[in-house]
Each structure stands twice: as C-alpha cells, then as structure tokens.
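Engineer: give me a 3D structure for the following:
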Amino acid sequence: MSYQVLARKWRPKTFEDMVGQEHVLQALIHALENQRLHHAYLFTGTRGVGKTTIGRLLARCLNCETGITPRPCGECTSCTEIQEGRFVDLIEIDAASRTGVDDMRELTDNVQYAPTRGRYKVYLIDEVHMLTNQSFNAFLKTLEEPPEHVKFLLATTDPQKLPVTVLSRCLQFNLKRMTPEHIAGHLQHVLTEEQVPFEEPALWLLARAADGSMRDALSLTDQAIAFGNQRLAASDVSNMLGTIDQRDIERLVNALVERDGPGLLSEIGRISDFAPDYSVILADLLSLFHRVTMEQVVPGSADNALGDAEQVQALARRLSAEDAQLFYQAALMGRKDLAVTPDARMGFEMTLLRMLAFRPGADRREPPAVASASQTTSSESRDEPEPGPAASSPTEVGEPARQMAPAEPVAAPADTAPTAAAPEPQPESEPNSNPNPESEPQPVDSTSTGNGPGPEQPGDDSWLASLDAQADAMEAGPSEVPNADPEPPVAPDPDPVPAPAATPSASPAPSEPRPEPAPEPKAEATASIAPDPVPEASGDFVWERDFRSLEIVGMPGNLASHGALSWDGDTVVLTIDEGHARLLNARHEEKILAGLRNRFGATTELRIEAGEPGPHTPAAYEERLRKARQQAAEESIRQDPAVQSIVERFEARVVEDSIRPIETSRR
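Structural biologist: Alright, predicted model coming up:
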C-alpha cells in the first residue's frame, strides 16, 4: 500500500478531531442539533486552517443514514463514500479552474435535480473568490433561493474579493489562524501515534514555520522526518528550515544581558556558519523583546505561545525597561537597514553591537592604546607652555555658567587658572591646597577641555567618557563650562573663589571673586523659583513641597516625585508604588542619592521600598496645586465684570474647559 502523507492521513473525521476553530464548530453543532440549517455557508481563512475539511464534515452530518446529527456514525455507506471522496451527491468544484459563466450555468441547471443517494445535494465550491463577475451574476438567484434539497458550502482565502451580494446571502464563518501552541500540541499527538521520536524544540520550530497553517505544519513534519531519517531533532529541523534554534536566540540575548562582547561575537560567528536569514533572527529578537516589555508592564501577560514563557519572565526580571526598549528599537532599525548594508552579516553584527555599546550604563572605551600611547608624550610636552589662547577670560566663562543653571561654578575658574598663573602666586601652591582640588590636575584639564589642537590630543581616560560625564552633569542640574573637565561635578567643593559665578544674585559679569558661600544661596534661589504657595522656612525641608530644590531631573526625578519620604536614622526610605518602582534601576538610584546627599550631607543613604506612598508625594502635591490654580482661574473668569456683562448682554456662555491658569516659570 502506498504511503499516505500526514496532512491527508490525519485529516479530522469528526468535529471532535478538529484542532482549534471552536467558535465555528460550536455554531454548526448547535444548528445541527436544533435542525436550524441555512442553505449557504461561507468559510473564510488562511490556507490550511480547515475550510474544506469542515465542509466535508458538514456534508457527512447532513447525509449520515442515522439522520442529521453533529456526530455522524462514520460506518454507513454515505459516511464511508464521503470520507473516500466518491459520494455522488457531494459535488466539489474548484472555482480557480472553472471560472467561466458557462460552468456556472451548468451548475445552476443541475441544481433542480434531486440527490441520487443522500438526503441533500451538497455543492462545495473552493476558492470561490476566483469566479468572474458574470459567473457571480448567473449564480446569485440560485444562491438566494435554492431547492430544499441543495446546500451550498463556499470556501475562500480572500473574502474581500466577493461581491457584497454574495456575502449577504451566506452565513459567514471566519476561521482563525492556528496558534503555535495548538500546532505543537497536535504534532506531538501525531508523532506519538506514528511512533516517530522527536525533540520538543523541533516541534516549536515547525509550529512557528507553519505560520498558522496546520496543513503546512504536517507537510513540514513529513519533510523533517525524511531529512532526519525517521527522527525529529531540533538541529536537523533548524538546518532544513534555514533558521536557527531557539536556544541560539537565548545565547545571543544572554550575551547581551551579561555585556559579554567576546561571547556575543563568538556566537554570531557560530551562527553564520549555518547561513541563516538574519532578518528572521532579528524578527525573533523583536518578538522576544516585545513580550519582555509586556511582561514588565503587565506582569503575568507572557503566554507560552512560542514555548519560551519561562525565558521571557526571567528576562523581564533581569532587564530594565530602558534596556528592553533600546534592544527593541535597535533590532527594529537594524532589520530595516539590512536591505542597504553591503553584507547581511555585517548589518546583523552592527545591530547587536549597537545594543551592547549604547546600553545605559555601558562602559565607554577609549581609542586604541597604540594611538593614545604615541600621543601622550607629545601632549605632555605641549601641556607646559600652553599660555591659554584657547581659554576664555573669567567674564566670558562665568556668563554661560550662569545661563545654564545656577548650581556649581567650580569648573569655570579651573580652566582660567592656568591663564592667571603669571600674576597670581596661587597656582604654584595648587598641589598643597585642599579647598580647591579642581585646580590640581592642570594637564588633565588642558586635554579634556578640548581647547588645544584636536588631532594631537590624547584624551585623558576616554573622549567618550568625557562627553558622557558632561551629559550626566547637565542632566543632574549643576552647570559648568561646556569644555570643562568632567571630574569636578562628581565631588563639588564649596570654594569661596568661584562662588559668585553661579550665585543667581551675582552681577551679570563678575570680574573679581567675592567671598560669599555658594551652597546656601543656591538652595534659597531654587526654592524661590518654585511655585509653592507656602514660603520656605530656612532649614525646614518639606519633601512634597521642596522636592524640586533637590534638582533631581529627568527619569530619576520623575520616579522619585511619585514616592513618599521617611527617615530611618541617616537612611532615606523612599516608598514608591509598584508600577513606578519597577522602572527604577541602579543608575536612577545613584542620581536620586546624589541629590539627597547634596541637601542632607554625604552620610545620607537611600533605600527604595515598593508600597503605597499615600497622598504626600511631590507629584500629588503639584497636582493639588494645579487643580487649585485651575479653580482660581475659573472663579476669576466667572467673577470678572467684563465677562459677566458679555454673558448678560449677548447670552454668551463660558467654556470652562478652555480656561488655563497662567503658569509661572520654574527656571
């Protein structure tokens, strides 16, 4: 006996054997049980989801010798002949090959004749959307009012091409695409019955490759059994499909999460030996990071549709929300760029290296050591005679510092110190002067500021690190000269010499330093700008009211503003709700702690707790202020004599939703 392919051998014989499509089967079973049968049914859906199979099962249900039933016996003559494809009253028509109007006229002429063997004459027309307009017009009247012994079963993969006049005459059932879970489960059952050994990852590879079609999954399984010599191994299926194993995706992601650059390149090299489709790999990564983000935002939402729910949940705990978004966007843009890269592997490699290099908190690497070593000796010789043509005067440096933020002007005089070395004896005692540590590393300042010739500069630790430190300083609030050394903002020291450059009340162009304490005016100036209705008392800090004076900005400031503060000794306990606490990472906590230490001292520690913060949070406080201002503005408009006069004279109406209070600037 010749071999029968799995897709035909395992075609469902009853409604109970069908995998999925419960919404269609339920309607048909109830209609058969209650004898509420329509004369025309339309089944739509992608290829291989069971449209023709359901049509044949319905024909058996209608013509079973035991009666009209949703559970045909399968043993009578009608059931056997329909199952074997030789039932005379089941007419299957391929509309793709019989599209002419003459074919449709022949069909309508034969409709009037009674069935030969069965109870109903069933016309099963596949790919009905391929009929011409003339054929549909010849078919419409018969489709609307057929004889009682005729049932029309139409199947199509493209219902949009059907005329609305046909759609309105049929009961339409939309068959869903098969989920990978359904396909993998059915394949496991089939292979167990066929006694073919298999690996579970191989089933998931076949389920994903089938793309929602059970027939395609069974056909691919036939091919995989032949490829693996009567055995299904994940590696064999991966080679056959030209894809990579899901375990390879896991290894790539683990290398990214652990910041393992050599391991990542080694894994890419190993994968490239299989000549995979890199666009498909990036699509798998996109799907993975999408599900990771869903699990982070809505815990418990990760399903096992791809057989990797545990991996998704573990990654959601290990990755921050920023990392997941960065990886997703990098994979999305990399997949788009694959079409224009000279080599597909190059584009794929650069995409993963972007994820690794630009991940928040990633180390910035300096230029090659050979170049920096060769330039160090020349830069040291240039550092000594540098008189300062690239450095600005104190007036020019101090003015931008005040415009950016009135916080810390320490770095500005540090750059001008070498210029004033001749008239002032102060720079000669720099190594022994503790109050002004910014002036100690003069050679480093000259190289890191970038004032000297660009190509010959060696950079101190890293030119990227310098840019990164300046960006962090700008984000945290303290201002400094754009070309200043990135190290002073990390540990600011209240030096009485440069203080007037950052004091808000200082003159526009201070030419001489004034011995005024810098920290106190900074806090008072910040508090005076904040739109709090209650004046700030000296030395009295109220968390919800004075939070903005800490100058914690950006994402850390937004997250901290949703928390309630309490003290446990020298430890600040910040209680934040579960949704915002999940977005916090170590980098955010460092910036929040830096703001707290600037206010309360260097011994201050921070502890984040997830819980209910209550109403005493800066965000809630500002929302109350906003509502109060809005109410005051609306009341002011209502009480305004001019507005009242216009309302009375012209029967006007005040649209209160359009009233906006005047917002005072915080900066």
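
Engineer: only C-alpha atoms for contact and neighbour calcs from this point on.
Structural biologist: Fine.

Engineer: check the separation of the first and last residues in stretch 159-178.
Structural biologist: 19 Å (Cα to Cα, to the nearest Å).

Engineer: residues in contact with that stretch?
Structural biologist: Residues lying outside stretch 159-178 but in contact with it, judged by Cα atoms under 8 Å, 6 or more residues apart in numbering, are 20-21, 24, 38-46, 49-51, 128-129, 136, 140, 143-144, 211-214.

Engineer: in that stretch, what counts as buried?
Structural biologist: By 16 or more other Cα atoms under 10 Å, the buried positions in stretch 159-178 come out as Pro159, Leu162, Val166, Arg169, Cys170, Gln172, Phe173, Asn174, Leu175, Lys176, Arg177, Met178.

Engineer: for stretch 549-563, how far is the first residue from the last?
Structural biologist: 16 Å.

Engineer: show me which residues of it are buried.
Structural biologist: Ser549, Leu550, Glu551, Ile552, Val553, Pro556, Gly557, Leu559, Ala560, Ser561, His562, Gly563.

Engineer: quick check: the second one touching Arg597?
Structural biologist: No: with contact taken as Cα atoms under 8 Å, Leu550 and Arg597 are classed as non-touching, separated by 9.2 Å.

Engineer: out of the buried residues of stretch 549-563, who's nearest Gln329?
Structural biologist: Pro556 (21.8 Å; Cα to Cα).

Engineer: quick check: closest non-adjacent residue to the closest one.
Structural biologist: The shortest distance from Pro556 to any non-neighbouring residue, by Cα to Cα, 6 or more residues apart in numbering, is to His588 (4.9 Å).

Engineer: want to put them side by side, so please do this one too:
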Amino acid sequence: MTLMNALTQRRIAHGYIFSGHRGIGKTTIARILAMALNCRNTIGSAVRPTAEPCEVCESCTEIRAGNAVDVIEIDAATNRGIDEIRELRDAARYRPARDKYKIYILDEAHQITDAAFNALLKTLEEPPDHIVFMMATTQPEDIPQTVRSRCQHFSFHAVKLVDILGELRGIAEREDVDADEAALSLLAEAGDGSMRDALSIMDQAIASAPVEDGRARLDAGQIRELMGTVPNAVFERILEAVDGNRSAEVITVANQLLDAGNSPAQLARQFVRYLRNTVIAKIAGIGVDGAGADGVAGELLQISADEQRRAGRSAALFSEEELTRFLQVMLKTFDELGYRQEQRFHFELGLLKLVHLRRLLPIEAVLSQFPVAGGARPGPGVATARTVSAPAAPPPRNPVSGAATARVLETSATVASARPAFSPFERDQSRNRFDEKAVVAAPIVIPVVPVAGPVVPIAAPMPVPVVVPVPIAIATPAEMVLTDGDAKGAALVELGDLAETAVATLHAVAQEESAENGRSDMQLDALHSAEELQRVAVDALLAAKNQATPADALGDADWTVTETEVRVQTELSKTMLPLVINPEVEKLVKAALRDSGAGALKLVLLPGVKSAANAKKPRAAKSGSVQAKAMEHPIVQRAQTLFNAEIRNVIDLRDND
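Structural biologist: Below is the predicted model:
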C-alpha cells in the first residue's frame, strides 16, 4: 500500500531496500515496481486504472520477460567487487535508452563488499533524476548504515502456513494432481515460510509421483521419502518412552531409524523442531484433542491440525521446565553432530539424556530424605529432640584443702510434639524459633561449688528459653555424684535444700528470659497460631503443582498474627516479591487460610529489608554432630569464656569406620 500511494503521488525514491525471509518474492516485487515506474500507460487511464502496471504495454512485457534495456538486474553475489560497482556507477550517468527510468536491481545485496558500497555511496547520495536502485537481501543488517540511511527500507514477513497451503491446493487443482491434505501439509511445512521452497518441493514431488488414470498422485509417504524425513509419530513414541522411563525402547526406536538409512543429524534436526512445537503447545495450552489451537496459538504453531494434536499429546506428558531441558539437550546434541566422528553414538547418548533428565527430583524432595540428627530420621508427627548442655564452670581460684566436694544436679524437661516438620526448611526455622510444642530434651547441668558458707548454685545460661514451668526430675540420693574430700573444708548440704534451691534458680532464669524477650503467654499463643497458619499455607503450596519456590519463600518468612491481619515478613527483595509470590500463589495462600478458619484476617506480604539487624543468627549445632561435640570440649569452652570465641567451621578428621 505504501508503494501504491508513492506511485500515485509520484513521490519516487532513488533507493529501495527489500528485505525478508528467503523465497517470499522480494526480487519479484522489485520487478513489479520497475514495471510500474516504466509503464507507458498513465495512472487512471482505462488500461491502467490504478498504480499497478498494465502488463500489456511494450515496457511491461519486456521487463517481465527479463530483456528490458533500461532495467538491469545484477547478481550481487558474483558481482560484488569494487570494479563491478565502478562500472555500474559509470553506466548510471547515461540516460535511459527508451523508458523514463534506468533501474538497477541488485539481488543478494548483502554480498557486496564494504569497499564497493563506499564506491556506490556518492551515487546514492546525489543520484541523477533518471536512476533508481533496488536492493533485495535476506540480511539487511550487513548493508552499511550509510547506505541504508539513503534508501527506503521495506521488510517483508514470512508467508503463513495457511497461505502456502491454499496456494499449493490451487496449484494441484490447476495441474490436475490428486493430493491429500496430509501431503499438502507436509509440503507447506517443508517450505518453512518460503513460498519458493514449497513450490520447488511440490514440483519435484509431482515429477516423481506415480500416475493413476492420467493424474499424478501425491501422498504423505512419498513426500517424506523424497525429503528424507520420518513421521513425527516416531518422536511422539520416543517421548512416551521417556515419560515411562523405558531406556531400552528409546534405543530400539533410534536403532530402527538409523538402520533405515536416516542421518543422525537429520533426525536430530527434525526432533528439535518437534520439541519446539511441543514446548509452544505447552505454553499456548493446546489440549490433546487440539483444543485451543486457534488465535495466537495457531500463529505460533505453523503446522497442520493433525500435528497440533500430536504436539498437544506430547506436551501433556511433561512440564514446561522438562520440555525446555529436553530441547536444550537436543540442540546441544545437534550442534555436536556437526564435528563428531561417531554421530550415531552421540545421537543415542542425547536420547538417553532425556530419560535421565526425567528421573531428576526436586531439591526439596532430596533434602527431606537426609537424616536430621544422629543418623536417625524422625518419624511422622515427632520432631527430633535436641540436647543442650551448659558449659562447665571454671575451677575455684582458692580451693579448699583436700578434694573438693561436687554435687551435680541434672534435670530434664520434655514436652510432647504437636506437628511434624514437613520440609528441611521448616526444620531449620524450628531451630531459630521457640515452640512450646516442639520436642526439647535439655539436660541442665548446675555445678555446686563447696565453700565455707551456704551452698550457692551457679546456673549457666540456657540456650533454650524456658518460659512456662516444666516438670523437673530430681535425681535420687543414690543417683547423685557425691565425692567427699577433706572433712575440714567440706560443706554438707541437705538434698531437700539443694533441690529447692535448684528449682528456684530455674524459675528465676525463666523469668529473666521472659522479661528480655518481652513475650507473655498470650504472645506465645499468637506465635503458635502464626506458625500453624504458616504450616497450612506452605502445605497448600507444596500440594499444588510447580509451587515449590514460593513455598520455600513463605517457609523462610516470619509470620505475625494480629487481630485484623496476618503479616508475612519475607526475605525477598521488593523486586523479587511480586515475581515469586504472584497472584496465583497469593490466591492459593488465601484459600488455605480461609479453610483453616483465618479467612477474616487480611494477608499482608512485606519485602525484606537489607540491614545488619536482619542478618540471620548462627544456628545452634545439632545434638550428636561434630560441631556439638566440639562445643563440649573444655578447651573450646575456655576459649569462649576468655575471648568470646565463635566456632565457624568444624572438620572431622576421624576415620569413618
């Protein structure tokens, strides 16, 4: 339409660039434009009512036949040097012999060298009135910018599959050729957006087709044999075997294809195209019956309806991520086949990699199978107990003469567990947060130092906060460790007084911890309910498909419940929060909260703030681990007391026998 308006208004440029896919008619458009410029009939006459050429005058017929004197068509792929362009520039100074314009059509113009373009640049910058240059190319970016800026650029898109199919169907009717839809669809797909390629393959197929009742007969099998391709049903079978983890069937199908004489490179190329169509079918949501293949999906998938249904069936077997990995593996395999000697082996290896990729597990599932503490895996509904021991007190500076009397009172507090740890990430959180329902087995060691006066128990700070009174098991006199030394310095303490003093010390430490944290019993209930809501939300996301990443993000977040809302302080940045917690994830979380009875509360998602206050604290060592044993060593404890040392890395050099 732009060229039609330019011809009507007589606004003719002196340079045109026609670019686009191969075989779509760029050079043909240049010839038609040359006919329109040199047509002897004026626009609006009876013979030429529009700007299109009349195709009956002498100039039009000569240009269409290719023997016009004033229309010179040059193959720039062979005449690409500076000498040929200089001859063209010298001949351009002379006026046309008969027509109005002298027109030069440069086919494959991107093949011209930079020096030749520089020689042509002055002519393009100040051209004579009678000269028009038309350059057809598939790579316009290879033409220098100085040349492109002095020309009008028209870019042509590839021909759609339906248009190629309609043109081939019309040609078959005019040529009296019997061709079914499957055969015409194969020809159209082989064109790959190029009408010229599709027509060339069709012409070759008609020449080799059998004749029945005086009419050539085209079928799909004959065209596949002509093009050296295999039916896509073979690749559908391979993907079904990959989904079923059947490596033997995959290798058997590949062996049949290779023994039939098919090239591994050609098979890999066709498989890559099939995987691409499968990925697009998955993204576009095309069903197994081809539903949803209209509209944008049909534009993305330039294949027949039967192939669209086939791609939909293969896409239903895998997720989008798996299909993307399959396509990446086969693309790498196709690249390697170009310079490998044993192409068969590399093609088979690429197919086996698809089976291996199918066996991959999510990282959450792998981490959840590791033992938690002491090599034992917790059973369902029971969290692993932790053992915390206070460091031993240093010996007195002025010991009493004789062996000092020591009495050690060990108490244990155990509370039943209420909910299981559903993932490794949740178990990490449970180590940093207090939960009165979590299993805690904490022997508390209280050393008693004998002095001349009343016995005063020295209670070491406990790593696990204790807020509510817990049952305390007092050791019996038979279980006590009692060592009497010198009778002069020994202080005998009654068992009842010792137990009473120890219990009082435990309650004092608990009250101090409660005052420091600022948590009341009501706040503990709120924290417990927040963790329950967090568990419900994360479980709902893990039950959904492809929502493991949002589940991990919400599992690592801090949940707080108020009277009106549920505040979730995530560790995600302001940019990543809407990408990870998208509207679909938020909808699933709200539905889970509503089912748990907290639907009236408003869900508020907060991004993480980068500051020193938000830095994660080091986690406590697991009971029975190497780090825990290092913490119990007297030298390490002494270093912590004197220098406030911190253990970062512990290497176990023992033999693992």
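
Engineer: now, the buried residues of stretch 159-178 of structure 1 that are in helices?
Structural biologist: Val166 (DSSP state H).

Engineer: of the buried residues of stretch 159-178 of structure 1, which belong to strands?
Structural biologist: Residues of the buried residues of stretch 159-178 of structure 1 located in strands (DSSP state E): Gln172, Phe173, Asn174.

Engineer: would a markdown table of the residues you listed with distance to Phe227 of structure 1 be doable?
Structural biologist: Below are these laid out as a markdown table (distance: Cα to Cα, whole Å):
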| residue | distance to Phe227 of structure 1 |
| --- | --- |
| Gln172 | 40 |
| Phe173 | 37 |
| Asn174 | 35 |
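
Engineer: ok, of those residues, which one's closest to Thr376 of structure 1?
Structural biologist: Asn174 (72.3 Å).

Engineer: residue in structure 2 paired with that closest one?
Structural biologist: Correspondence of Asn174 of structure 1 to structure 2, assessed by TM-score structural alignment: Ser155.

Engineer: does the nearest residue to its match once chain neighbours are set aside belong to a helix, a strand or coil?
Structural biologist: Distance criterion Cα to Cα, 6+ apart; nearest residue to Ser155 of structure 2, sequence neighbours excluded, is Ser19 at 4.8 Å. The three-state label given to Ser19 of structure 2 by DSSP: H, G, I helix; E, B strand; the rest coil is strand.

Engineer: where in structure 2 does whichever strand or helix holds Ser379 of structure 1 fall?
Structural biologist: In the assignment (DSSP states H and E), Ser379 of structure 1 maps to helix 369-383. Helix 369-383 of structure 1 corresponds to no residue of structure 2 when matched by TM-score structural alignment.

Engineer: packing partners of that helix?
Structural biologist: helix 442-448 (3 or more Cα pairs under 8 Å, 6 or more residues apart in numbering; DSSP states H and E).

Engineer: off-centre distance for the helix it packs on?
Structural biologist: 42 Å (Cα atoms, centre = their mean, to the nearest Å).

Engineer: following that helix, which helix or strand comes up?
Structural biologist: helix 463-476.

Engineer: what comes up buried for stretch 101-118 of structure 1?
Structural biologist: Within stretch 101-118 of structure 1, the residues that qualify as buried are Val101, Met104, Leu107, Thr108, Val111, Ala114, Pro115, Gly118, counting by 16+ other Cα under 10 Å.

Engineer: for Ser213 of structure 1, which residues are in contact?
Structural biologist: Contacts of Ser213 of structure 1 by Cα under 8 Å, 6+ apart are Thr46, Arg47, Gly48, Val49, Arg177, Met178.

Engineer: 7 Å - rerun?
Structural biologist: Arg47, Gly48, Val49, Arg177, Met178 (Cα atoms under 7 Å, 6 or more residues apart in numbering).

Engineer: ok, now His580 of structure 1?
Structural biologist: Counting by Cα under 7 Å, 6+ apart, His580 of structure 1 touches Leu559.

Engineer: cool, and Gly307 of structure 1?
Structural biologist: Gly307 of structure 1 touches Trp204, counting by Cα under 7 Å, 6+ apart.

Engineer: roughly how far apart are it and Gln296 of structure 1?
Structural biologist: With Cα to Cα as the criterion, Gly307 of structure 1 and Gln296 of structure 1 are 18 Å apart.
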